[in-house]
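Peer 1: Everything below, folded, please.
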Amino acid sequence: MSQIPHLLSPYVALPSESSLILLTSVLGASTNWLVLRYLQSYLGQNLESLSISNEIEDGDTTKVLLVSFMRDLAFWKDGARKLALDLDKLAAKKRFAFIDGLSELYLEPAKSKVGTRGAIAVRGNELGNIHNTVKNTLKELQTGSGKVVLVIDQLDLLLAMSGDKLDTVVLGDTLMDWRLSAHSTILTLAADTPLATGHDTPLETNHAALLLSLAHQADLVMSLRLLDTGTARDVSGVCRITTGDAESRRPTEQKAEARELLYFVGGDSTVRVFERGQ
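Peer 2: Predicted coordinates:
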């Protein structure tokens, strides 16, 4: 089983209530492996000591709702399996739920329902339907004790696919409503230069506005990018970690350290995270 890299452990531990964690990627430096480490930290049996202490202190079980607009459940199940996580069993124990925001998004609008593979499939790209599906699933996971963490993969894809039907303000309001129903929220967004700084098209303008707004709101931002000097055999990319003001942090809770790390994702899904010069 692949363990969570030691240098990464403080950042994937269960965060404070109402916190927002933003993970950004560029072409060639995906956040998939990082999202899987969050799932491993919250749902796995062999948690790092920091994550364990948080759960024991609160006396609660951590649950996860994963909403993906880019990848289906089969992708996440395969990645989780390599980390000794059985998402089917976790779903049966009401500790994990998955909303598929991609496979049936452009089919005839209908009430979202659980598919044959255990995923809750969203039909039709109307924001109201998507909003209700996420809210209802969060409510179901909140049954009993436990803290529910909301993980949204590539929310910006929904913005891009909706065209003129959806703007940044409305999407931001919807996200805020979801956040109020979860213990904390983790978001992944693309941060490629044309999308982050371009203003030539409505898509670029809306994407940049969404990215900037969420970056200002986030308590923690983990930005993945490729090496500035090009490719390297033993380095996949750079992970830059920055922290916000985090006003919701408890007085006794230490602020995570801002730093820049290198990482390498192996062919067997193992991940090394290290500092420059190591």
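
Peer 1: CA atoms for contacts and neighbours, from now on please.
Peer 2: Will do.

Peer 1: Any idea how far stretch 247-260 is from the middle of the chain?
Peer 2: 19 Å (C-alpha atoms, centre = their mean, to the nearest Å).

Peer 1: Which residues does that stretch contact?
Peer 2: 10-11, 16-19, 238-243, 275 (C-alpha atoms under 8 Å, 6 or more residues apart in numbering).

Peer 1: Helices - which of the residues you listed land there?
Peer 2: Among the contacts of stretch 247-260, the ones falling in helices (DSSP state H) are 10-11.

Peer 1: Including neighbour count, could the contacts of stretch 247-260 go into JSON lines?
Peer 2: Shown next, in JSON lines, are those (neighbours: other C-alpha atoms under 10 Å):
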{"residue": "Pro10", "neighbour count": "17"}
{"residue": "Tyr11", "neighbour count": "18"}
{"residue": "Ser16", "neighbour count": "16"}
{"residue": "Glu17", "neighbour count": "17"}
{"residue": "Ser18", "neighbour count": "17"}
{"residue": "Ser19", "neighbour count": "22"}
{"residue": "Val238", "neighbour count": "23"}
{"residue": "Cys239", "neighbour count": "25"}
{"residue": "Arg240", "neighbour count": "16"}
{"residue": "Ile241", "neighbour count": "18"}
{"residue": "Thr242", "neighbour count": "17"}
{"residue": "Thr243", "neighbour count": "17"}
{"residue": "Glu275", "neighbour count": "12"}
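
Peer 1: Would you do the same for the sequence below? I want to compare the two.
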Amino acid sequence: MSSKIPPPLEPYLALPPEASLVLLTSVLGASTNWLVLRYLHRALIHDGAASLPSADEGAGVVLVSFMRDFTFWRENAKRMGLDLENLSTKRRFACVDGLTGLFLPTQQEASGRTAEYVLGSPSLSDVSRVIRNAVRSLQSPPGSKSKVLLVIDQPDLILATTGDEIGPVHLGNVLLDLREEVHSMLVTLSADAPSALAQQTRLEIDHAAFLLSVAHQADMTLSLRRLDSGTARDVSGVIRITTGEGQCENDRLQKRVEERELLYFVGGDGGVKVFERGQ
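Peer 2: Got it, this is the predicted structure:
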């Protein structure tokens, strides 16, 4: 089983057009990890070439991860033939670790690893500052409009862990400001029913408001869920691809996106198969 880009997903994983926003949603049992890894692979390995491009080709990627540390992404990317540490030395990749140091005192902004930044505070001003520093580290010269894809994995963790201190509007404004700094943005969020549909607690209400706000802004949404009929030995879940309200303003994305539903299977070796129903 191929561990790289499944052919049915090729049109959707290309570098998003300038100023666009792509949303990936997950539910319990249908994680977006494998999909994020394939976005990284497509963006960092130029046009699917077997060899890594030189530092001035393609886009740079800043990965901000609130649920998984750099080791997780490095090891799983390596299984796909993607050396994130090597790419970071070429100023093609940087990682912002929003997990290991977020709620621990006296954390340094930059870790000892190459091109890895560690968030030391859940304060939105600190989060924004560290992410901007990571983005600018890939821009040459600094502050230029170099193509940088900003991938933010599970920023809704901030809502879940800060109580009433940070609301969905404030977090949404941070994302809007960061979009002005980069070529395009990809965001992953949880869309489980208790948080997205039947809101009862303050956290569920805030999460639903944030999810809805990002979904309305997204040019394309890829939603992962489990099979409606239950588990299957050779199917891990369903991926639904839809266009958003901003899609009509983006001709390049409009030509590329076909709304559809596909099935996918994630193997034990990390390989992924994507196929139509009935295949």
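
Peer 1: Which ones among the contacts of stretch 247-260 of the first structure map onto strands?
Peer 2: 19, 238-243 (DSSP state E).

Peer 1: now for those residues, which pair is the farthest apart?
Peer 2: Ser19 and Val238 (23.8 Å; C-alpha to C-alpha).

Peer 1: export the ones in strands among the contacts of stretch 247-260 of the first structure to CSV and tack on distance to Leu73 of the first structure?
Peer 2: Below are those laid out as CSV (distance: C-alpha to C-alpha, whole Å):
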residue, distance to Leu73 of the first structure
Ser19, 26
Val238, 27
Cys239, 26
Arg240, 28
Ile241, 28
Thr242, 30
Thr243, 31
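
Peer 1: Out of those residues, which comes closest to Ser2 of the first structure?
Peer 2: Of all these, Ser2 of the first structure sits closest to Cys239, with 19.0 Å by C-alpha to C-alpha.

Peer 1: ok, which stretches of the stretch 151-278 of the first structure are strands?
Peer 2: 184-190, 220-225, 237-243, 259-265, 271-274 (DSSP state E, counting those that start in this stretch).

Peer 1: of all those, which lies closest to Tyr42 of the first structure?
Peer 2: Of all the strands of the stretch 151-278 of the first structure, strand 184-190 comes closest under C-alpha to C-alpha, at 11.9 Å.

Peer 1: Tell me which residues of that closest one come out buried.
Peer 2: 184-190 (16 or more other C-alpha atoms under 10 Å).

Peer 1: the helices in the first structure, which residues?
Peer 2: 9-12, 32-43, 49-58, 73-81, 87-92, 127-141, 155-162, 168-180, 193-197, 202-217.

Peer 1: Buried deepest among those helices, which one?
Peer 2: Of all the helices of the first structure, helix 32-43 has the most neighbours on average by mean count of other C-alpha atoms under 10 Å, namely a mean of 21.

Peer 1: Quick one: average offset of that one versus the second structure, please.
Peer 2: For helix 32-43 of the first structure, the mean deviation from the second structure after alignment is 0.4 Å (mean C-alpha distance after the TM-score superposition for the first structure).

Peer 1: Can you give me the stretch of the first structure that stretch 76-88 of the second structure aligns onto?
Peer 2: Alignment of stretch 76-88 of the second structure against the first structure: residues 79-91, by TM-score structural alignment.

Peer 1: just how off-centre is the matching stretch within its chain?
Peer 2: Stretch 79-91 of the first structure sits 16 Å away from the centroid of its parent chain (C-alpha atoms, centre = their mean).

Peer 1: can the helices of the first structure go into JSON lines with extra columns for distance to Gln3 of the first structure?
Peer 2: As requested, these are exported to JSON lines (distance: least, C-alpha to C-alpha, whole Å):
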{"stretch": "helix 9-12", "distance to Gln3 of the first structure": "10"}
{"stretch": "helix 32-43", "distance to Gln3 of the first structure": "9"}
{"stretch": "helix 49-58", "distance to Gln3 of the first structure": "12"}
{"stretch": "helix 73-81", "distance to Gln3 of the first structure": "12"}
{"stretch": "helix 87-92", "distance to Gln3 of the first structure": "17"}
{"stretch": "helix 127-141", "distance to Gln3 of the first structure": "27"}
{"stretch": "helix 155-162", "distance to Gln3 of the first structure": "28"}
{"stretch": "helix 168-180", "distance to Gln3 of the first structure": "29"}
{"stretch": "helix 193-197", "distance to Gln3 of the first structure": "32"}
{"stretch": "helix 202-217", "distance to Gln3 of the first structure": "28"}
